[in-house]
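*Asks:* Okay, here's the prediction I keep looking at, along with the sequence it came from:
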Amino acid sequence: MEAGQPSGILSVDDLSSLSSTPATTISRWSFVVSQRFQHFLDKTVPYILYRWIACLIVVLIYVIRVYLVQGFYIITYGLGIYLLNLLIGFLSPQIDPEIHDGPSLPTRGSDEFRPFVRRLLEFKFWYSITKAFCIAFVMTFFSVFDVPVFWPILLTYWVVLFVLTMRRQISHMIKYRYVPFSTGKQRYDGKKAPSTDSAL
């Protein structure tokens, strides 16, 4: 502190030294890293096939790891429950017609066209699955997560849970007449259908 300066006021030198403390440096660095990672994720949005291929590679690496170690079944079970939850969000409409009184999905050909909007978008679905498998893979390197369990019971319970959940979801889709996939749906690309009069 300079002579004659009040004790409660910081000088310019003191402010510059405070702005370069380890905490602010780490905060600045983590912000830059997260910004670059988000930029990379944004650039992958249009490449749906390549993203899912990368996700399948991550899944395969995790499966091989669990198979070779012959353990960490409780992590795999938790991962399966989480994936089931993501799948339900991916197959469900954003606005549930069961609890919403507003405009519903079209049920007749004369109804206004409303595209199916998912509760969990495809990109977030892919990102959540990939991130979950990466976290589970890292957890397999810590023996504290290797809880000894009889894995056939966990597998049976998961299959029963999957069947019951999907049956409820399919009955919901039939009741409110929506299909969460665009495969086989009529597309409108602006081209006119060929006229039968022009052939005469």
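*Replies:* Now that the structure is in, tell me what you want to look at.
*Asks:* Only C-alpha atoms from now on, for both contacts and neighbour counts.
*Replies:* Will do.
*Asks:* where along this protein do the helices fall?
*Replies:* Per DSSP state H, the chain carries helices over the ranges 12-19, 22-44, 48-69, 73-91, 122-139, 151-176.
*Asks:* and the nearest residue to Tyr77 once chain neighbours are set aside, how far is that from Ile88?
*Replies:* Leaving aside its chain neighbours, Tyr77 sits nearest to Leu154 (6.6 Å; criterion: CA to CA, 6 or more residues apart in numbering). Using CA to CA, to the nearest Å, one gets 20 Å for the distance from Leu154 to Ile88.
*Asks:* now swap in His39 and tell me
*Replies:* Counting by CA to CA - His39 and Ile88 are separated by 28 Å.
*Asks:* how long is stretch 110-121 from one end to the other?
*Replies:* Stretch 110-121: ends 28 Å apart by CA to CA.
*Asks:* Report the buried residues of that stretch.
*Replies:* Buried residues in stretch 110-121, counted by 16 or more other CA atoms under 10 Å: 116, 118-120.
*Asks:* same question, stretch 122-135
*Replies:* Buried-residue list, stretch 122-135, by 16+ other CA under 10 Å: 123, 125-126, 129-130, 132-134.
*Asks:* Identify, from those residues, the entry nearest to Leu84.
*Replies:* Distance to Leu84, by CA to CA, is smallest for Ile129 among the buried residues of stretch 122-135, at 10.4 Å.
*Asks:* hang on, isn't the closest one packed against Asn85?
*Replies:* No - assessed by CA atoms under 8 Å, Ile129 is found out of contact with Asn85, at 10.7 Å.
*Asks:* Included below, for side-by-side comparison, is a second structure:
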Amino acid sequence: METAEEPMTPFGTFTAQSNKLQRQYQALLDQSTPYVTYRWVGTSVALLLFFLRVFVAQGWYIVAYALGIYLLNLFLAFLTPKFDPSSDALDNEMEDGSVGTLPTKQDEEFRPFIRRLPEFKFWHSATRAVAISFVCSWFEIFNIPVFWPVLVMYWLMLFILTMRKQIQHMIKYRYVPFTIGKARYNKNSN
């Protein structure tokens, strides 16, 4: 069965070119997947360049603040489990009022930690946000005059309060979102 080719109209040409660019972009993303450290170093350098731009230009504090809030939201989604134990605990509350937690005995079900926001999507969204913020820092319309120390203090307070809440949640439901320090097993070890 033959497929009808799209006529060569300006819209058809634009669609074909945009599809080609999307495939090339996706291929680059796919190739970068195994290089976690290099990806994050690149994003950190881009973030440093953005902050250097804000510092040298002495402006665009609202853009930097919005980026900080967005990155904080991404980080919280990265730390949060996909299946929230607090909602599971409400569903599985025992008759005696005790709350179910992660398994501690051999016969209990093991549920691995699955992030609400996977690492690659976290990196991709963060990198895209830094790039958009950097571009916004070159347009005067985004340079809204504001007293920046207030924004810094407000962001720090927001960071401290949300991280305290997240850490309390992690302690209460006994999960660790990082693999640092966890045992790793080789193929040969039993």
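*Replies:* Cool, the structure landed. All values derive from a computational prediction rather than experimental measurement.
*Asks:* Let me have the helices of the first structure in CSV, extended by distance to Arg108 of the first structure.
*Replies:* Listed next are those as CSV, based on distance: least, CA to CA, whole Å:
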stretch, distance to Arg108 of the first structure
helix 12-19, 63
helix 22-44, 37
helix 48-69, 32
helix 73-91, 21
helix 122-139, 27
helix 151-176, 12
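*Asks:* quick one, which of the ones you listed is nearest to Gly102 of the first structure?
*Replies:* The minimum distance between Gly102 of the first structure and the helices of the first structure falls on helix 151-176, with 13.9 Å, by CA to CA.
*Asks:* Not counting sequence-adjacent ones, nearest residue to the residue positioned nearest the centre of the second structure?
*Replies:* Ranked by distance to the mean C-alpha position of the second structure (CA atoms, centre = their mean), the top residue is Phe122 at 2.7 Å. Of all residues not flanking Phe122 of the second structure in the chain, Leu74 sits nearest, at 6.3 Å (CA to CA, 6+ apart).
*Asks:* Number of residues surrounding the counterpart of the one you found in the first structure?
*Replies:* Using TM-score structural alignment, the equivalent of Leu74 of the second structure in the first structure is Leu86. Using other CA atoms under 10 Å, Leu86 of the first structure has 19 other residues around it.
*Asks:* Same check on the one 10 residues further on?
*Replies:* By the other CA under 10 Å criterion, the neighbourhood of Asp96 of the first structure contains 14 residues.
*Asks:* What does it correspond to in the second structure?
*Replies:* In the second structure, Asp96 of the first structure lines up with Asp84, judged by TM-score structural alignment.
*Asks:* and stretch 137-151 of the first structure, which stretch of the second structure?
*Replies:* Using TM-score structural alignment, stretch 137-151 of the first structure corresponds to residues 134-148 of the second structure.
*Asks:* so how far is that stretch off the chain centroid?
*Replies:* Relative to the chain's own centre, stretch 134-148 of the second structure is displaced by 24 Å; criterion: CA atoms, centre = their mean, to the nearest Å.
*Asks:* re earlier: counting neighbours, go ahead and name the busier of His39 and Ile88 of the first structure.
*Replies:* Comparing His39 of the first structure with Ile88 by neighbour count (other CA under 10 Å), the higher total belongs to Ile88, at 15 against 11.
*Asks:* one step back: list the contacts for the match of Leu74 of the second structure?
*Replies:* Residues near Leu86 of the first structure by CA atoms under 8 Å, 6 or more residues apart in numbering: 120, 125, 128-129.
*Asks:* Just name the closest of the residues you listed to Gln35 of the first structure, please.
*Replies:* Checking the contacts of Leu86 of the first structure against Gln35 of the first structure by CA to CA gives Ser128 as the nearest, at 18.3 Å.
*Asks:* any idea how far the residue nearest to that closest one when sequence neighbours are not counted lies from Phe72 of the first structure?
*Replies:* Distances taken as CA to CA, 6+ apart place Leu86 nearest to Ser128 of the first structure, at 7.9 Å, with adjacent residues excluded. Using CA to CA, Leu86 of the first structure is found at 21 Å from Phe72 of the first structure.
*Asks:* With Met139 of the first structure instead?
*Replies:* Distance, Met139 of the first structure to Phe72 of the first structure, by CA to CA: 9 Å.
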